[in-house]
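Attaching a predicted model along with its sequence, questions to come.
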Amino acid sequence: MDVLKAQDPARIGAHTLLARLGAGGMGQVYLGRSPGGRLVAIKVIRDEIVDHPEALTRFRREVETVRAVRSAYTANLIDASLDTAPYWLATEYVPGPTLGGAIRERGPLPSDSARSLFAALAEALATVHGYGVTHRDLKPQNVILSPQGPLLIDFGIARGAADTALTQTGFAPGTPGYTAPEVLISNQVGSATDMFALGAMLAYVVTGRPPFGSGPTHAVSYRVVHEDIDVGGVEPDLAELIQDCVAKDPARRPGPAEVITRCAVTSVLAEDPFYVRLTSDIEAVPQDLPAARAAGLVPPGHGAPTPPEDAPTVGPGYVPTALPGYVPTFVPPAPTAVPGRRRSRRTPWVVALAVAVVVGTGTAVTLKMLEDNGTGGTGGGSSSSESPTASAVPHKVPEYILNDRVSLDRWTLSTEPAEAVHGIGKCAQVGAVSAPKELQYAVDDLDDPDSATVVRRARITFRFKYAEIEDKKPAPYYVSVGVKPPHEIDADTGKPYEVMMESKNVGYTSKPVDIYEHWKEGGFVELTYPDDFQGHFSASKGEAAIPVVNDPGDWTAVIYHVKSSPTDYESIGCTGFRVGSS
């Protein structure tokens, strides 16, 4: 819980603000007090994304989902405003740590306690699925441990059975390590997607370790698709249940009813001594404005006096969320089939994050990256900075980035003639992270910008949108671009091997450059392939980049944020271009 800042309002709708609870991908979350004296968690969508239709659609979907799903395992909707900015929703405030925070502080649960928690979460999912809703971002940070039992929060990317996918360009929904293989590969989402996340969470609860290890997002995602979950040291029957829940084929995963049966719970979770220990350190919460001021959460003189607002406009009266002494046994009737659930038992060979249309040759693309932190409180998250700071800048910028890893990022030209004629394609990107601002980039033929293909030289341009409106030049943010041909290249010939193999490395890279190089005039950084690129496959001198004509086909260009060393970099964007006929 944090102090309100000068820019924070004194009220949201009819609710008086008492503190900050944190920040998530969609906006700021506050602790508030309703006119009737009830504590609420208020999520306010960020000002800078209110003009993005996809963000507003996602937020409206969250409101509708929270309104529709009324359960002992969810925080109920109290109020919302969806007509004009600021857009916000208020849910009942439930004190308690997140599952992730509790395990991090207290360590893993013993098997019997884990089974009780697992059964409760399975019933929570059964209830949500009974409303025809898939959560899609189930993870330890999105589970609140109240004294009476767990609650699911943050339905920001949830969707109903009849809804279409809603994701950011180039991204799969969810969190690495808890996102199912079918989502990573083709964005196929169904109730089995949540069961995968449930199994991954149980592995974390009983081991205290990330279910598929740690490291870069692309590495974790690769393990999700190709490797086994970490259940080292777990009791055999519990390990088997976890492994069944995270089966690569969604059709082989058990449903909530089977999970509850196999957990065979006979005791009350809220009375389990280990669960009680996890929920014992609940932070003291101010009940009104004087108490918040006394606690230093509301600075003196904060907020101009405002007249009382209308009473809450949506959300019925209080519905108790706690069921003391309850043992999970109930599973509601299964909803109608959710489109997209895979029935194939074939394990995929290649991992690729959700494919989304991005723009290739001759056209620019704007990519707004929204990061969902979701830690702490009902709907809360960890506070985050909106722009790079000086402390994030490496003391010495590396001269190059080393081609030291597998890269499965892949751009392909669209199969739709109306798109292909303009060089539009799709980028399947693995392991991208959020950029601090809106990233704009484009690729075209340097000699013929109107061409849908590249003949000799590709021009790659990029910038952060609206950087020029800053009062002063932002701290440097170094970027390198990796351009890779369709196939692995024989270093002796500069052409593909006789037996062609798909390129799975970073490719030829540019010297890191500050993306704010042309900050004041709002200009783009411009690079030319092959002139500005080399292949750094070892720490020795770089190799010359091959001509594009050596390997006709779909080339991929990945934008990397470069940090403190040649091996310290991560992808923030992806595009590409076609060499040869379209």
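Cool, the structure landed.

Only C-alpha atoms from now on, for both contacts and neighbour counts.
Fine.

For the residue lying closest to Ile242 once chain neighbours are set aside, grab the count of nearby residues.
Nearest residue to Ile242 in three dimensions, chain neighbours excluded: Gly199, at 4.9 Å (Cα to Cα, 6 or more residues apart in numbering). Residue crowding around Gly199 was assessed by other Cα atoms under 10 Å; the count is 27.

second one coming, line it up with the first:
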Amino acid sequence: MHSGRGGGGGGVQQVGPYLLLTPIDQEGGAPAARWIARTVGGDRTVLLSTPAPGVDPNRFMAEADAARYLLGSWTLPTVELAPPGGAPWHARPYVPVLPLPIALALNGGPLPERTVRALGVALAETLSVIHGQSLVHAGLSPAAVLLSFDGPRLDCFGAVRAVAPDGAVRRDLPGVDATALAPEQAAGGQPRPLGDVYGLGATLAYAATGHTVPERDELPASLRSLVSRCLSRDPVRRPQLAELVGELSAGGAARPAGFGSTDHASTLLTPGWLPARLVAALAHQAASVLDADMPVPTAPPATGTYGY
């Protein structure tokens, strides 16, 4: 990851009122280009996204607008949108984060089972809150999961809807991870809650093995049945989120609690839930961003609608 320093007085890219400090993804690793960015005056730091090549900018902005209303402890609601008529972008508050694919690369391979279970419980409880809002995430994949000190953040809301309308085949389109896409959504079906369960299964498989659709024997024995059911081609064979939380919490020694509470995730997301290498990488990122010199913009700032 780049240090974020401007250095030498050279110009850097500016998007709306923000100077782009450093990307958080490897090239082509996410459904959007995502950056750590800061206002020209240096008073606000955000996570800023622009649509990936090939993604319809109008659909991208519509999903970003809908993401302003997301609830749940582990979501990243939009707080600022590009003004109409300009280049599309949206921003969320900055927290130190590592996309799941970057985290596996820094860790030197798959994550410990403790981390995978904590991740699964937090994401399943978050999806339950989103579904309770009569919404479907429709974008869950490894790249959509950002790891932070205290837990994950679920990003890329509506990526499936942004790339193509319902009824259009979504296979091999830019902006979505085909290997984490539920078969019914790939065929053009309307995103539904059990499609999010498929994406969650693919994400947990990736965290545990480095592959979204691994061979059954590659998965840890204690996760094998649950993840395999999540990845069923038939939606009705996939587990409900309450079942996922129960099984993942039981293996992680969480306190018994009613489904929908935050006790399951908070019990698992205790110090040590992340490997030490990832904690160090997050600390380095936070320090680098704090210490970043403000580079010289290449263009005057544009105004947006800020909504903290």
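Here it is on my side, so go on. Keep in mind the model is a prediction, meaning the values are calculated, not measured.

Could I get the TM-score for this pair?
Comparing the two superposed chains by TM-score structural alignment, normalised by the length of the second structure, the resulting TM-score equals 0.75, with 279 aligned residues with a Cα RMSD of 3.4 Å.

still on that earlier bit, aligned to the residue nearest to Ile242 of the first structure, what sits in the second structure?
Under the alignment by TM-score structural alignment, Gly199 of the first structure pairs with Gly201 in the second structure.

got the contact list for that match?
227-228, 230-231 (Cα atoms under 8 Å, 6 or more residues apart in numbering).

contact partners of the helix or strand Leu278 of the second structure falls within?
Taking DSSP states H and E as the definition, Leu278 of the second structure sits inside helix 276-291. The contact list for helix 276-291 of the second structure (Cα under 8 Å, 6+ apart) reads 3-4, 21, 96-98, 103, 106-107, 148-149.

Type out the ChimeraX command that picks the buried ones from these.
Buried subset of those, written as a ChimeraX selection, criterion 16 or more other Cα atoms under 10 Å:
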select :3,4,21,96,97,98,103,107,148,149
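
Sort out which residues of the helix holding Leu278 of the second structure are buried, please.
278-279, 281-283, 285-286, 288-289.

do stretch 72-82 of the first structure as well
Neighbour count says stretch 72-82 of the first structure has 72-81 buried, by 16+ other Cα under 10 Å.

that older thread, include neighbour count, distance to Gly28 of the second structure and secondary structure when you put the contacts of Gly201 of the second structure into CSV, please.
Compiled in CSV, the contacts of Gly201 of the second structure are given as follows (neighbours: other Cα atoms under 10 Å; distance: Cα to Cα, whole Å; DSSP: H, G, I helix; E, B strand; the rest coil):
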residue, neighbour count, distance to Gly28 of the second structure, secondary structure
Val227, 25, 26, helix
Ser228, 21, 27, helix
Cys230, 29, 26, helix
Leu231, 26, 24, coil
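
farthest pair in the residues you listed?
Farthest-apart pair in the contacts of Gly201 of the second structure is Val227 and Leu231; separation 6.4 Å (Cα to Cα).

Trace Glu247 of the second structure over to the first structure, please.
Looks like Glu247 of the second structure aligns to Arg262 there (TM-score structural alignment).

Assign its match to helix, strand or coil.
helix (DSSP: H, G, I helix; E, B strand; the rest coil).

Can you tell me the element the nearest residue to it once chain neighbours are set aside falls in?
Among residues not flanking Arg262 of the first structure along the chain, Leu241 sits closest, at 7.8 Å (Cα to Cα, 6+ apart). In this structure, Leu241 of the first structure sits in helix 236-245 according to DSSP H and E.

Can you list the residue ranges for helices in the stretch 51-200 of the second structure?
For the stretch 51-200 of the second structure, the helices defined by DSSP state H, counting those that start in this stretch cover 57-66, 100-107, 113-132, 159-163, 183-186, 193-209.

mean shift between the third one and the first structure?
Between helix 113-132 of the second structure and the corresponding residues of the first structure, superposition yields a mean separation of 1.8 Å, by mean Cα distance after the TM-score superposition for the first structure.

what's that helix aligned against in the first structure?
So helix 113-132 of the second structure sits over residues 111-130 in the first structure, by TM-score structural alignment.

Buried residues in the matching stretch, which are they?
Within stretch 111-130 of the first structure, the residues scored as buried using 16+ other Cα under 10 Å are 111-130.

Determine the residues that are contacts of both of Val227 and Leu231 of the second structure.
Shared contacts of Val227 of the second structure and Leu231, counting by Cα under 8 Å, 6+ apart, come down to 201-202.

Find the nearest non-adjacent residue to the residue positioned nearest the centre of the second structure, please.
Central residue of the second structure (Cα atoms, centre = their mean): Ala144, 2.5 Å from the mean position. Computed as Cα to Cα, 6+ apart, the closest residue to Ala144 of the second structure that is not its neighbour in sequence is Asp155, at 4.8 Å.

List the contacts of the residue lying closest to Arg170 of the second structure once chain neighbours are set aside.
Distance criterion Cα to Cα, 6+ apart; nearest residue to Arg170 of the second structure, sequence neighbours excluded, is Ala186 at 4.7 Å. Applying Cα under 8 Å, 6+ apart, one finds that Ala186 of the second structure lies in contact with 169-171, 178.
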